[in-house]
Structure formats: structure tokens, C-alpha cells
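Peer 1: Okay, sequence plus prediction incoming.
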Amino acid sequence: MPTETTSTAAPWFDTNLEERLTPSVISFFSTYCHLEREALYKHLHFIHQRAWDIRPYPCIGQWGFLAPKIQDSPAYATVLQRVKNGDTILDFGCCMGQDLRFLAANGAPSDNMYGADIEPAFWELGYDLFQDRSTFRGRYLESDILGDTTALATSSLRQQLQGKVDVAYAGAIFHLWDLDTQFNALAGLVELTKKDSIVVACQLGSVEVETKPAWREGLKPRLFHNADSIKKLWDRVSETTSTGWRVESRIVDLDVLLPNEKDRSWMDKTNRGLFFEATRVA
């Protein structure tokens, strides 16, 4: 995988918005943001460049904020219903809060929504993207989730949300890390949960467990899980935190997560999509 670059020549920087404007995307922005197609086109190009200038992530370059990954999760219906019923949700690695907005647009109240990310500028940009500063009630908590994740349990996340999170969602985060960092992040998240809480994630994985090069210079090589190894990681988390979890996981073809062939073309051919849902039982 190429390392992070600020250059718009990066293989994951795509200026072609037209093919991203699917009927569902247009409908969402028309209904939620009251933006029609002509105005929407200019608006999204503006946001795309601003987001790229903040951090040139592949998901930014590939317009990932237009297609919230939570809708692809097998647990999506469960998550939506729980939040509709008043459960608290934490979007761990929330970027511009697109997954939370997707839930809100589908009837979930935003009062009990929290987003956590290393970069507060993304959260602020989310208000501009969705034009909902006066109506969206979700709250942001800064967290260096790409840095010292061992500090997660003593961060503002723990101070405000310890034992209060019913649903934790992590989209495209864990595949950025090595095994120990993944463990630290999950163990920190467990601190925020309670019995019957769920942790839901979608990420890159592999049929066989694979070590991948770091996604940017200065970081450790990443570990891509398969359906079995992610359960073993949860076993380790359960033992260390003295909690119990029931874990369901599945590997899917990469086009489930990335339906645009262009978004997959620069990736390793062994890459797959990986979903998991962990339910706290003790």
C-alpha cells in the first residue's frame, strides 16, 4: 500500500465526483441538507478539498464521507433501532460524523450521539458539509486514536462516557494499526461499555492473517485480521478486562466495502472486507 502523501497525484485522490453522486447520495443531501444537485456538486468539491488539506487519508480522497460504511454492516438495523430507542452511541474515529448523520437521517435522535477523533477540524468541517450546526446535537470528544491508544482509558472519553456507551462503532480504523495497538484500543473501548453494549466495526481484512506495511512513515506495520483472528483478539481483551463478549465476524469480498473499482485498484489483491459485532455478556 502506498504511504500517506499530501500530493493530489496519490492513487486514492479522485476528482471525479459525478460517478459518486448515486441516487441515494443525492436523495440524502436533498432531504437532510436541502441541497439540490447543482449546488451540491460545487459544495462537495469544496468540502473534498478542505478535508484533503486537513489530512490526506485514502477515505477522504475517495469521497468516503458520501457513503457511510455503517449502512454496510450486518448490524446496521440493530444499531439504528437501539439508537432510536435512546441508546448512547460513540463513533470511534468519526471523521466528519457522516455515519452519525446517516443514523440521524434515518430517524435516530442525535441527542445521545458522540464522535471521537484525533482531528477536531474534521468534526467542524462536518457541520459545513451537512449544514446542520443548529440542529445536530451530537457531541465531539477529541481522542488521539491514531497515537497513544493506551491513554484512551484516562482520556476525556473515559471521564465523560465510562460505563455509558451502549453502542460503539468503529469504521475503517483498526486496520491502520499493529496488533498491540488494536488491543489497546479495544481494551480502552471496553472501559466505556456496560453489559449488553455492542461494539460494531467494519474494516479491511484478509482471508489469511497478514502483516501489511505501515500506511504512513513512522508507524508500525499493520495487521489485517480474518474472521477467526479477530475473535482471538477479543478473547485476549475479554481476559485482560475481566469482561465477557460474544463475537460474530465475517469476511466479505472487497467490493462490498468499496464498490467503485477505482477505489480498489491500488490495493493488495488479498484485501477483503471484515465486519464484526461484539456483544458484552458479562
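Peer 2: All right, it came through fine.
Peer 1: only C-alpha atoms for contact and neighbour calcs from this point on.
Peer 2: Noted.
Peer 1: Could you report the neighbour count for the residue lying closest to L254 once chain neighbours are set aside?
Peer 2: The shortest distance from L254 to any non-neighbouring residue, by CA to CA, 6 or more residues apart in numbering, is to R272 (4.5 Å). R272 is flanked by 24 other residues according to other CA atoms under 10 Å.
Peer 1: R272: helix or strand, and which one exactly?
Peer 2: In this assignment (DSSP states H and E), R272 forms part of strand 271-280.
Peer 1: Please enumerate the strands of the stretch 151-282 of the chain.
Peer 2: Shown for the stretch 151-282 of the chain, the strands assigned by DSSP state E, counting those that start in this stretch span residues 165-171, 193-206, 210-212, 222-224, 245-252, 271-280.
Peer 1: Quick one: closest of the ones you listed to K84.
Peer 2: strand 165-171 (11.8 Å; CA to CA).
Peer 1: what about Y76, neighbour count?
Peer 2: That count, for Y76 with other CA under 10 Å as the rule, works out to 15.
Peer 1: so what secondary structure elements neighbour the longest helix belonging to the chain?
Peer 2: Longest helix in the chain, counting residues (DSSP state H): helix 37-54. In terms of contacts (3 or more CA pairs under 8 Å, 6 or more residues apart in numbering; DSSP states H and E), helix 37-54 is packed against helix 23-32, helix 58-61, helix 120-130.
Peer 1: List the contacts of L233.
Peer 2: For L233, the contacting residues are F183, by CA atoms under 8 Å, 6 or more residues apart in numbering.
Peer 1: Go again with 10 Å.
Peer 2: L233 makes contact with L179, D180, Q182, F183, L186, H225 under the criterion CA atoms under 10 Å, 6 or more residues apart in numbering.
Peer 1: re earlier: including distance to E142, could the strands of the stretch 151-282 of the chain go into JSON lines?
Peer 2: Formatted as JSON lines, the strands of the stretch 151-282 of the chain follow (distance: least, CA to CA, whole Å):
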{"stretch": "strand 165-171", "distance to E142": "15"}
{"stretch": "strand 193-206", "distance to E142": "18"}
{"stretch": "strand 210-212", "distance to E142": "28"}
{"stretch": "strand 222-224", "distance to E142": "23"}
{"stretch": "strand 245-252", "distance to E142": "27"}
{"stretch": "strand 271-280", "distance to E142": "24"}
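Peer 1: ok, second structure coming up, stack it against the first:
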Amino acid sequence: MQPIIQINDLAKKYKDAEFYSLNHFSLDILQGEIFGLLGPNGAGKSTLISILCGLIDPTSGSFSIKGLDYNRHAFALKKIIGVVPQEYALYPTMTARENLVYFGSMYGIKGRDLKDKVTQSLEFLGLLNFADRRVETFSGGMKRRVNLIAGILHEPEVLFLDEPTVGVDVQSKNAIIEYLQRLNRNGTTIVYTSHHLAEAQEFCTDIAIVDQGRVFAKNTPQALIAETPNAKDLEDVFLSLTGKGLRDAV
């Protein structure tokens, strides 16, 4: 299987920062994977995702997605990726359906196709009965599900997810994971960040553990556990590689 994302010697140093947020970061992600980017606070995960989504420029290095270089094909890249941020990217006074029609139209989806995609997605995630209620009245789990739909209506080939199940109940988490697995089976490559290591262990096909702006380990969850002495699960692997020191950030 060919890499759909190729990251070569990527570096990022913010203005006035003492250290690099990404430091000679190289990584290949294969087409069809559910790839987990795991690391403590300040490891460089958010910076990497922001660069891959075209939100910020790297200091040096390069990357491509489906063979498209970010310097020459920025517009084409944005058409094949989807982004679901941790913060809700929704208009609270609009209904769920209005939000999704708006975001879908921004991706160029129109008419019956847009209406059908919105209805089908709302139904699959258990929100069809609430489609015409304002988002500000929704629970956290309901907002999280609408937020997910907004990022995938255009059927992206690569989907970037930042903490997609944070702060939701067990039922919403299960619905979100099932929906993402369905997307993946239909061909979407998923790049996922989370602090829920047990969830990542079950959900991801491959994982990179990152810290200090570089890759510390990359393999399947099962292989990482097997190759780490005395590790029973992914949490043991994570602590072995990144240490037990607190990572409070201001």
C-alpha cells in the first residue's frame, strides 16, 4: 500500500519561541489507515495537524498528500481533506440542518445531493429528530456529532480529527467511532489525535508516539505493546517512551 501522506524533515519554530515545536519530523501514513498521533501536551501534534491542513506554514521541510505538494497545490489539497477540530465549529443559533447545509455548500455540494447527505448523516448519528433544533440547545455529545458531520459531508479522502470523542457520553462516543469506522471502510484515511489511549489502542490501525517535536515510535498498537518491556497496554508504552513527568502547559 502506498503512502497517502509523506512528511519529510518538517520543522516549525514559532516567532520568539525558544524551541522548535517540530524538529526534523518525518513520517509516512499509508492510504486506508486509521492513524493515531499520540503524545503529551506540547509534543507537536497540533502544530503538525495545522501544517498538514494548510493553516500555518512550516519553517522548513516539506509534505505531500496524495502526491500533491503543499507549496504548489494548496487549493487542490483543501478539496481532498476534511478537518474536525476539537472546538465546535458551529453556529449556535442555527439549527443542525442549517449548519450542515451551510458547510456543505461551502464545499460545493448542492441541491438534492446536499440535502440527501445531510439527512443520511443526521440519521446515522441519531440526530434526525433534532435536525431542526438550534445547536445551542444540544448536549455536548450532540454538538460533537454535528461537528463531525460538518467536516465529512464532502467525503474527504483524508480526514484529520482532533480529540473527536472528548467530553461525550458512552453512547455518543460509540456512535462517533462506528461512523468513523464506516468512513474508513469506504476509503477515507483517518489521522486522529487523542489522549484516550485505550480508545486509540482499539480504534487505530497504526500509531506514532510523538514528543519534543519528533517521532519516538511508530507501529501497530499490538506491536508497540509487544516490543516494550513489561507493557500490558498502550498506556504503558506511552509512559515508557514519554516519561511520567507532568506536562502542564500555560
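Peer 2: It's in. All figures in this text were calculated on a predicted structure; none of them were measured in a lab.
Peer 1: Just the TM-score for the two chains, thanks.
Peer 2: The TM-score (TM-score structural alignment, normalised by the length of structure 2) is 0.35; 146 aligned residues with a CA RMSD of 5.5 Å.
Peer 1: and among the helices and strands packed on helix 37-54 of structure 1, the most buried is which?
Peer 2: helix 58-61 (a mean of 20; mean count of other CA atoms under 10 Å).
Peer 1: can you give me the helices in structure 2?
Peer 2: Per DSSP H, structure 2 carries helices over the ranges 45-52, 74-80, 96-106, 111-124, 140-152, 170-185, 197-203, 221-227, 234-242.
Peer 1: Can I get those in TSV including distance to V215 of structure 2?
Peer 2: What follows is the helices of structure 2, written out as TSV (distance: least, CA to CA, whole Å):
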stretch	distance to V215 of structure 2
helix 45-52	10
helix 74-80	24
helix 96-106	34
helix 111-124	35
helix 140-152	27
helix 170-185	24
helix 197-203	17
helix 221-227	13
helix 234-242	10
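Peer 1: Same list (these) but as a markdown table, adding mean neighbour count.
Peer 2: Formatted as a markdown table, those follow (neighbours: other CA atoms under 10 Å):
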| stretch | mean neighbour count |
| --- | --- |
| helix 45-52 | 20 |
| helix 74-80 | 15 |
| helix 96-106 | 21 |
| helix 111-124 | 15 |
| helix 140-152 | 23 |
| helix 170-185 | 16 |
| helix 197-203 | 17 |
| helix 221-227 | 17 |
| helix 234-242 | 18 |
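Peer 1: Ok, which of these comes nearest I5 of structure 2?
Peer 2: By CA to CA (comparing all of the helices of structure 2), the closest turns out to be helix 45-52, at 9.1 Å.
Peer 1: Give me the helices and strands touching that closest one, please.
Peer 2: strand 3-12, strand 22-30, strand 34-38, strand 60-65, strand 81-84, strand 158-162, strand 189-193, strand 206-211 (3 or more CA pairs under 10 Å, 6 or more residues apart in numbering; DSSP states H and E).
Peer 1: what is the orientation angle of it with strand 22-30?
Peer 2: Counting by axes from the mean of the first three to the mean of the last three CA atoms, to 10 degrees, helix 45-52 of structure 2 lies at 70 degrees to strand 22-30.
Peer 1: Okay, angle between helix 45-52 of structure 2 and strand 3-12 too, please.
Peer 2: Using the same axes, to 10 degrees: helix 45-52 of structure 2 against strand 3-12 is 110 degrees.
Peer 1: what's the angle from helix 45-52 of structure 2 to strand 158-162?
Peer 2: 150 degrees.
Peer 1: got the angle for helix 45-52 of structure 2 vs strand 206-211?
Peer 2: Using the same axes, to 10 degrees: helix 45-52 of structure 2 against strand 206-211 is 120 degrees.
Peer 1: if I read this right, A170 of structure 1 contacts D91, doesn't it?
Peer 2: Yes: in this structure, A170 of structure 1 is within contact of D91 by CA atoms under 10 Å, at 6.1 Å.
Peer 1: related to what we said a few turns ago, any chance of the helices and strands packed on helix 45-52 of structure 2 in CSV with mean neighbour count and distance to I51 of structure 2 as columns?
Peer 2: CSV is the format used below for these (neighbours: other CA atoms under 10 Å; distance: least, CA to CA, whole Å):
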stretch, mean neighbour count, distance to I51 of structure 2
strand 3-12, 19, 9
strand 22-30, 19, 10
strand 34-38, 25, 14
strand 60-65, 18, 9
strand 81-84, 22, 12
strand 158-162, 23, 11
strand 189-193, 24, 13
strand 206-211, 23, 16
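Peer 1: Can you check which of those gets nearest to I149 of structure 2?
Peer 2: strand 81-84 (8.6 Å).
Peer 1: So which other helices or strands are in contact with that closest one?
Peer 2: helix 45-52, helix 140-152, strand 158-162, strand 189-193.
Peer 1: swap the cut-off to 6 Å and go again
Peer 2: Using 3 or more CA pairs under 6 Å, 6 or more residues apart in numbering; DSSP states H and E as the contact test, the elements touching strand 81-84 of structure 2 are helix 140-152, strand 158-162.
Peer 1: Tell me which helix or strand A104 of structure 1 sits in.
Peer 2: helix 98-105.
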